[in-house]
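[1] take a look and give me a structure for this.
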Amino acid sequence: MTHNHANYQGRLDFIQNLLREQFNIEGAKIVPIQYDPQSPFKYNNFVYRISLPSPLSAAHKDGPRQPGTVAMPEGAKEFIIRLANPDAEGMNPHTRVENEVAIISLAAAALSGFEPHVVPSVYGWGSAAPPSLQGWILQELMPGAPVDETFNSMPLEEKNVILAQMAKFLKALQGFQLPDSIKEHGGVTFDDAGRIVSTAMTSVGKGPWPSYENYFRDRLEQALERADSNPYINGWHANGVRNRLEAFVESGILAQFKSLESKHDKTIVHADFTPNNLLYAASTQRITALIDYDFACILHPSYEFLRSFSGAGDAKLHGFPSPLPENTEDGVKWDVAKAWEDELEKLNVKRPRTMKGIEKVADVDAVLRSILPWRVTNSDILRLQPKEAILKCRNEHEAQLIKLLDHLGF
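    A predicted model of the protein is given here:
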């Protein structure tokens, strides 16, 4: 039995008890979504579709309102519940649910101009912070199917329709005026008055930070600490790499951010703005939802491009070649990457080509990613690889670090 499946019945029992005790709902049908009991990788969340035996009536009462929630609507019969996996790797339990609910609230306000609405409403939540053993979010079931199920097979014209809508979403998120109560970069939570305020970042477990530069400095220092405990990396002490990394963290980061003119900008960052988190109605060719805010945060607008949109890196910074290179099976889909850039340009969305100095920030992020390569540090993937493959990956990343440090002058 895999670690994901070990408490399967316990989770179902938890949901039934929760619905009964907090929402006065009995007899719900609970079905897992996108769940593979044999998956070797730990899920960040367990997601279930809830179907009620009858629609909610006007007389239904579901208790006092929590921050970030709305009342359950009369006539509703189906919902989604997300259970935070307490064993998810690298996820900070203390504010992860609060951060997701708060970001959903902000995103709903930022995207309020889209009809019908594209951000799921939240009806209730429970913190994952100790002593709680189970964090949860009960939210609206949004219509549509994941874009990634059909995107690759779509003609380019239909892809363009989707990309145009994505660009509008991103423009709205970037243009949203954050509340004055959010003063720093990182995660968000609710204070005692229900205001959304800065806190530690869910996927990092540290923060918040006064600046984008401080975020990267802290992340690099944390990465070096973690590298010390990895038996394959051994802190990158071999071949003098560790000394060079420490010198870069100590005296090189400031120079990398000096030319970033927009360094003080901060915005809502989804951080997983990908086709599998967009729902789509093929009959209308409309995106019906932007979902899954588990990694979302408040950071510089460039962070969305560092985490969500991969491929064609140099072209996104310096312009696309003409003619475009041919697409390859496992490589960059040049036609889609160029179409995405064109849609962003039409709306003047902030993107790498418009962010003066961003290439130097991208170099810092490349160092961060290389210090803790996923294939050498993730416990799930390590179990699936022979030692020779792990060492090969480790050595490739050492070479990459050396090349980056040479480029940076350290």
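[2] CA atoms for contacts and neighbours, from now on please.
    OK.
[3] let me know the outermost residue of the chain.
    residue 59 (37.5 Å; C-alpha atoms, centre = their mean).
[4] assign a three-state SS to that residue, would you?
    Recorded secondary structure, residue 59: coil (DSSP: H, G, I helix; E, B strand; the rest coil).
[5] tally up the residues packed near the closest residue to residue 91 other than its chain neighbours, please.
    Counting by C-alpha to C-alpha, 6 or more residues apart in numbering, residue 203 is the residue found nearest to residue 91 once chain neighbours are left out, at 5.0 Å. For residue 203, the number of neighbouring residues by other C-alpha atoms under 10 Å comes to 18.
[6] what's the span of stretch 225-244, first residue to last?
    Terminal residues of stretch 225-244 are spaced 15 Å apart (C-alpha to C-alpha, to the nearest Å).
[7] equivalent analysis for stretch 68-87, please.
    25 Å.
[8] residues in contact with the residue nearest to residue 91?
    By C-alpha atoms under 8 Å, 6 or more residues apart in numbering, residue 203 lies in contact with 90, 91, 92, 295.
[9] from residue 82, how far out is it?
    On the measure of C-alpha to C-alpha, residue 203 and residue 82 end up 17 Å apart.
[10] rewinding a little: would the residue nearest to residue 91 count as being in a strand?
    No: Residue 203: not assigned to a strand; according to three-state DSSP it is coil.
[11] to compare against the first, here's another:
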Amino acid sequence: MTVASSPDDYEDFIKNLLLKEYGRETLFIDPIRHHNARVYGITISEAGPNSPGPRAQPGVVPLPSDTTKLVIRFSDPASILNEDVRVQNEVAVMTLARQALKPLDESLVPLVYAWSPFSEGKGWTLMEFKQGVPLGDKFPGLDADGKRAVLQQIAQIFKRIQSYELPGSIKTYGGLKFAEDGTIVGGKTPIAGGGPCGTLTELYAEYFKTQMVFADKCDIVKGWKDSDLRTRLDKFGAERLKDLVSQVDARPTLVHGDFDGNNILFDEATNKITALLDYDFGHIGSQADEYFYSFPSIHGLLIPPFIPDPDEEHLRECLLHGFSSEDAERKSESHDWATAFVRDEEFGKAGVERPVHIKGIDQLSSVFWFIQNISPPMFFLERWRAKATPERIAMIMGMTRDSLEKNLEHWGL
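    All right, here's what the predicted structure looks like:
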């Protein structure tokens, strides 16, 4: 079946899939969201006496006969991820995350009942429906005790993911896949150009090379060849990248890649977290890498340097060097400093490896964001380009160039 963009086509696909695979009638389909993936909630009939058996594939469990609520995620090719590996990587990451959280609560990770790669027509994952509401919009309205209770749980969950000892079959940085015998091994990342790599330095070098290729293809930045910036970028890749990345004593670490409020479900009555969702960007990085992808709404994202915003600059300094009691009282329209302080405090109590304790994370974070800026992803997103005015594109182009040049100057290039 070919990829279709019509919502009706997706709904027909869902009905046919559940009838063919499980002998279940689809009673109701609820579009939940469409960002990097199309996500639908589904209500189905209970299983009949002669329903088909489960799929024989790794990373799945049988669909219980009395289960009538499900979720299905379709990967969206417009999100510019590596569709060839995306679904399999997601299921493998979910499998590891479930193992990592077993001492705490493995039910936080939805069970997977079936999946199919994009190469077979549509990339999709059929999974368990989890109770709860998204934390993102609700968190700001919680009182201080409620916020702390939620942050304590986030800290405990993250501690177990970050400290999880990977299976011996995983020997590389990058993405994940299933071997023929069902074991999880290294593979390519859904983010283009990553792995499998023997070292973190090699992974970042692949990210750099991929972004340079994208920059050459981009009709906006045009490879940054209109000045000496391109020569300086090439010099960075050849002379500085390895030294900067190797400052981190990297340990292969499971990275969720989007651990934040919109991917956390919780019970409003008890403030108990009920699920951690969306493993699209999951991969094997270092103990530092989660801080480059996650926790923006609770002020745990390690942002790049040279941001012309005093609060952002101060937050970076706090993350790298520690918070003071005065920071908890700091006032700002854009930052909830009390939340930032409590999050850091709870991470510390849980034994999380925080940026302040990760040697070399300062330079690694700079390299990470620098590489992202070589070819900003939004320049390839059709939905963003359709809405962006020439003035906005020029503004972002100018800010990106300025950031690249400041980093290069800082590194002596």
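[12] returning to what we had before: residue in the second structure matching the residue nearest to residue 91 of the first structure?
    Using TM-score structural alignment, the partner of residue 203 of the first structure in the second structure is residue 191.
[13] distance check, its match against residue 402 of the second structure.
    25 Å.
[14] try residue 243 of the second structure
    For residue 243 of the second structure, the distance to residue 402 of the second structure - C-alpha to C-alpha - is 23 Å.
[15] aligned partner of residue 76 of the first structure in the second structure?
    For residue 76 of the first structure, the residue aligned by TM-score structural alignment is residue 67.
[16] sorry, that was for residue 181 of the first structure
    Correspondence of residue 181 of the first structure to the second structure, assessed by TM-score structural alignment: residue 169.
[17] residue 97 of the first structure -> the second structure?
    Residue 97 of the first structure maps onto residue 87 in the second structure, by TM-score structural alignment.
[18] hmm, residue 75 and that match touching each other?
    Yes: judged on C-alpha atoms under 8 Å, residue 87 of the second structure makes contact with residue 75 at a distance of 7.4 Å.
[19] now do the shared contacts for those two.
    118, 123, 124.
[20] which residues touch the counterpart of residue 309 of the first structure in the second structure?
    In the second structure, residue 309 of the first structure lines up with residue 295, judged by TM-score structural alignment. Each residue near residue 295 of the second structure by C-alpha under 8 Å, 6+ apart is listed here: 258, 259, 260, 261, 301.
[21] determine which two of the residues you listed are furthest apart.
    261 and 301 (12.6 Å; C-alpha to C-alpha).
[22] what about the two, which has more around it?
    Just comparing residue 261 of the second structure and residue 301: by other C-alpha under 10 Å the higher neighbour count belongs to residue 261, 22 against 18.
[23] and that one, how far from residue 299 of the second structure?
    Where residue 299 of the second structure is concerned, residue 261 of the second structure sits at a distance of 11 Å (C-alpha to C-alpha).
[24] what is the neighbour count of residue 281 of the first structure?
    Applying other C-alpha under 10 Å, I find that residue 281 of the first structure has 15 neighbouring residues.
[25] what about the helices in the first structure?
    8-23, 96-110, 156-175, 212-228, 241-251, 253-258, 302-307, 313-318, 334-346, 358-371, 374-377, 379-383, 387-408 (DSSP state H).
[26] what's the closest of these to residue 285 of the first structure?
    Proximity to residue 285 of the first structure (C-alpha to C-alpha) singles out helix 156-175 among those, at 7.2 Å.
[27] what does the closest one rub up against?
    107, 110-111, 151, 267-269, 285-287, 301, 335-336, 339-340, 343-344, 347-350.
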